[in-house]
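Q: I'll drop the sequence and a predicted model, then ask my questions.
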Amino acid sequence: MSLGDDNGYGNDSGRTDDGYSTIGGTRQTRTRLPDGEGGDSYGTPRRPARKSRSLVMMVGVVVLLIAAIAFANMGGGGGNGDDGGGSGGGGSKPESSSTAATGTKPVTGKNGTIASGFAHDEQGAQSAASNYAVALGSVGMFKKESRHEIIDTIYTTEAAAKLRGPQDAAYSTDFLGKLGLDPAGNAPQGSTFVSRTIPVGTKLEAFSRDTAKVSVWYTGLIGMSGEGSTDPVRTSWKTWTVQLSWTSDGWKAVSDTQKDGPAPVPGDVAASSSDEISKAVEEYGGFTYAR
């Protein structure tokens, strides 16, 4: 709303807040006569000066300040009581516990290259699942020796024994060749093989004292960065769900499943060159994740 509208006049009226002003007013001149000499030029008695105007304004300011303090003390008018029956309730606020920091420090232990020492609670189970997802999506999985170490660290003894054979068959020479790797899982000289898992969030599907089911939503990077690569580094979005069991060595995976998505709409950032990707992989290390 314009200034003219605020004062109850049109924009072109030229009026001001002061009704007696000659600026934009009627430009009529009033003659003030002494009290008792007959009032103004129209014959009506002159009203006495309002000496209480300043006092009224001061009282109004004080009332407003008291009201503001009371409003603040009630938490902005919301409080924990009802809302006075207003129509704009809006429902309850979303819980912040899903993203809020827990205050518990991340683990400092290591079992090989994988974090260890996760707490025997819900947070510990989610932290373990996140770090296990990172390990299972790492470059180490493409080499037999390091793959066996990762599996033995993450899974229970029984589950690991059942997984080694099928995993070795999955990472076959043919499969590695399609990724540009040699039979031992090495990248060609001058090229960098990229495989990383970056957890976006975790969801506790179920929990009891010694078991937990956790889903990890993550984005992944995989591909060959190098001149002449036919399999450039690309992104993926997946959800990995793992069943965990508490053992004498902490949380261990018993079984797991994986599915695609949820995947956001791709952004409009231009793809980087192979050199930039290779440099980034060398310069930026991974994280130890803690819920």
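A: Yep, it's here.

Q: Please make it C-alpha for all contacts and neighbour counts, starting now.
A: Fine.

Q: Trp237: helix or strand, and which one exactly?
A: strand 234-247 (DSSP states H and E).

Q: cool, and Leu204?
A: strand 192-207.

Q: which outside residues touch that strand?
A: Here strand 192-207 makes contact (C-alpha atoms under 8 Å, 6 or more residues apart in numbering) with 122, 126, 130, 133-135, 137-139, 187, 212-226, 233, 278, 281.

Q: Looking at those residues, which are in helices?
A: 122, 126, 130, 133-135, 278, 281 (DSSP state H).

Q: take a look at this one as well, against the first:
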Amino acid sequence: MSYGGDYDDDARAGIPSQTRTRLPEDPALPSRRPPASPRRSLMTIVGVVVLLIAAIVMANRADDRGGSSDNATDTPDGQAQPTAPTGEQPVDGSTNGIPSGFARTEQGAQSAAANYAVALVSAEILQPSQRPQLVQQVFTPERASEMHDRMAEVYSEEFLETLGLGPEGQAAEGMTYISRTVPIGTEIVSYSETTAEIDVWCTGLFGTAGEASTRPVTSDWFTMTLELRWLEGDWKVHSFTQRPGPAPVPGDLRASTADEIAEAIEEFGGFTYAR
């Protein structure tokens, strides 16, 4: 390959083309590179300054567009609502182990829905001795009695037996029944000062941990839609539904043993969920 100049003349004369090779410079010897001209150095400095100013301007514009807002759900249609912590205290207490005293705001409604989803798909809701307190805390007074009767019918002794549980919702000796729900995110379907409809996307662990278990612990993905009412200074559930998914592609992690799952459930506690 020819590179112009003398090399082109050599090629036309039939002389094989040559390639110039720059040998590495010895740091002990004076550099063979020509010194940079003052004009070139000045242009380099000016270019760096211009780029720095442009970067500062772009950063300021990004801050103006993404600055904090008093309404955390004020986002364009079709975009996910922000889930970063706001610094607001979600609740000021709890009743029967369930957070209570949620704010009368969109964030407060989402916090209530997330926490109520955890309670409604818990191991305690299957236990006749625990269910009345949970239902009384979660539902509106006008629906509490109805929901308690419906759950008592659905979570019958026959149903509990299919889960490997006794009539009081207890696991057999040497077994640990697990039903733990983890909210992934919430979305406001509708909201007013007295009513709210919230979707809660969840994952969870369900099953019985134990060497002889016929229903090993598995994971699940589902979405709960909770219709809330504002009553006596707090959000309460008026009704709820559940549908499957959305579910991600399963990972390739090794499944833990039944003992490892049971030990993890004992070691790791749950959370109070809030926006």
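A: That came through, no problem. Keep in mind the model is a prediction, meaning the values are calculated, not measured.

Q: TM-score of the superposition?
A: Comparison of the two superposed chains (TM-score structural alignment, normalised by the length of structure 2) gives a TM-score of 0.79, and 236 aligned residues with a C-alpha RMSD of 2.5 Å.

Q: Could you give the separation of the following helix or strand past the strand holding Trp237 of structure 1 from the chain centroid?
A: Per DSSP H and E, the first helix or strand lying C-terminal to strand 234-247 of structure 1 is strand 250-260. Relative to the chain's own centre, strand 250-260 of structure 1 is displaced by 25 Å; criterion: C-alpha atoms, centre = their mean, to the nearest Å.

Q: Next: stretch 271-285 of structure 1.
A: 25 Å.

Q: got the buried residues for that stretch?
A: Neighbour counts over stretch 271-285 of structure 1 (16 or more other C-alpha atoms under 10 Å) mark 274, 277-278, 281 as buried.

Q: Repeat that for stretch 62-75 of structure 1.
A: Per 16+ other C-alpha under 10 Å, stretch 62-75 of structure 1 contains no buried residues.

Q: That stretch aligns to what range in structure 2?
A: On structure 2, the counterpart of stretch 62-75 of structure 1 by TM-score structural alignment is residues 45-58.

Q: List the contacts of the matching stretch.
A: Counting by C-alpha under 8 Å, 6+ apart, no residue sits against stretch 45-58 of structure 2.

Q: That one: average distance to aligned residues in structure 1?
A: Once fitted to structure 1, stretch 45-58 of structure 2 is off its aligned match by 2.1 Å on average (mean C-alpha distance after the TM-score superposition for structure 1).

Q: can you give me the offset of that stretch from its chain's centre?
A: 37 Å.

Q: can you pull out the helices in the stretch 1-150 of structure 1?
A: 3-6, 53-73, 122-136, 144-154 (DSSP state H, counting those that start in this stretch).

Q: among those, which is the most enclosed?
A: helix 122-136 (a mean of 24; mean count of other C-alpha atoms under 10 Å).

Q: Which stretch of structure 2 is stretch 210-219 of structure 1 matched to in the alignment?
A: Using TM-score structural alignment, stretch 210-219 of structure 1 pairs with 194-203 in structure 2.

Q: just to revisit the earlier point, using a markdown table, please lay out the ones in helices among the contacts of strand 192-207 of structure 1 together with distance to Pro199 of structure 1.
A: Listed next are these as a markdown table, based on distance: C-alpha to C-alpha, whole Å:
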| residue | distance to Pro199 of structure 1 |
| --- | --- |
| Glu122 | 17 |
| Gln126 | 11 |
| Ser130 | 6 |
| Ala133 | 8 |
| Val134 | 7 |
| Ala135 | 11 |
| Ser278 | 21 |
| Val281 | 17 |
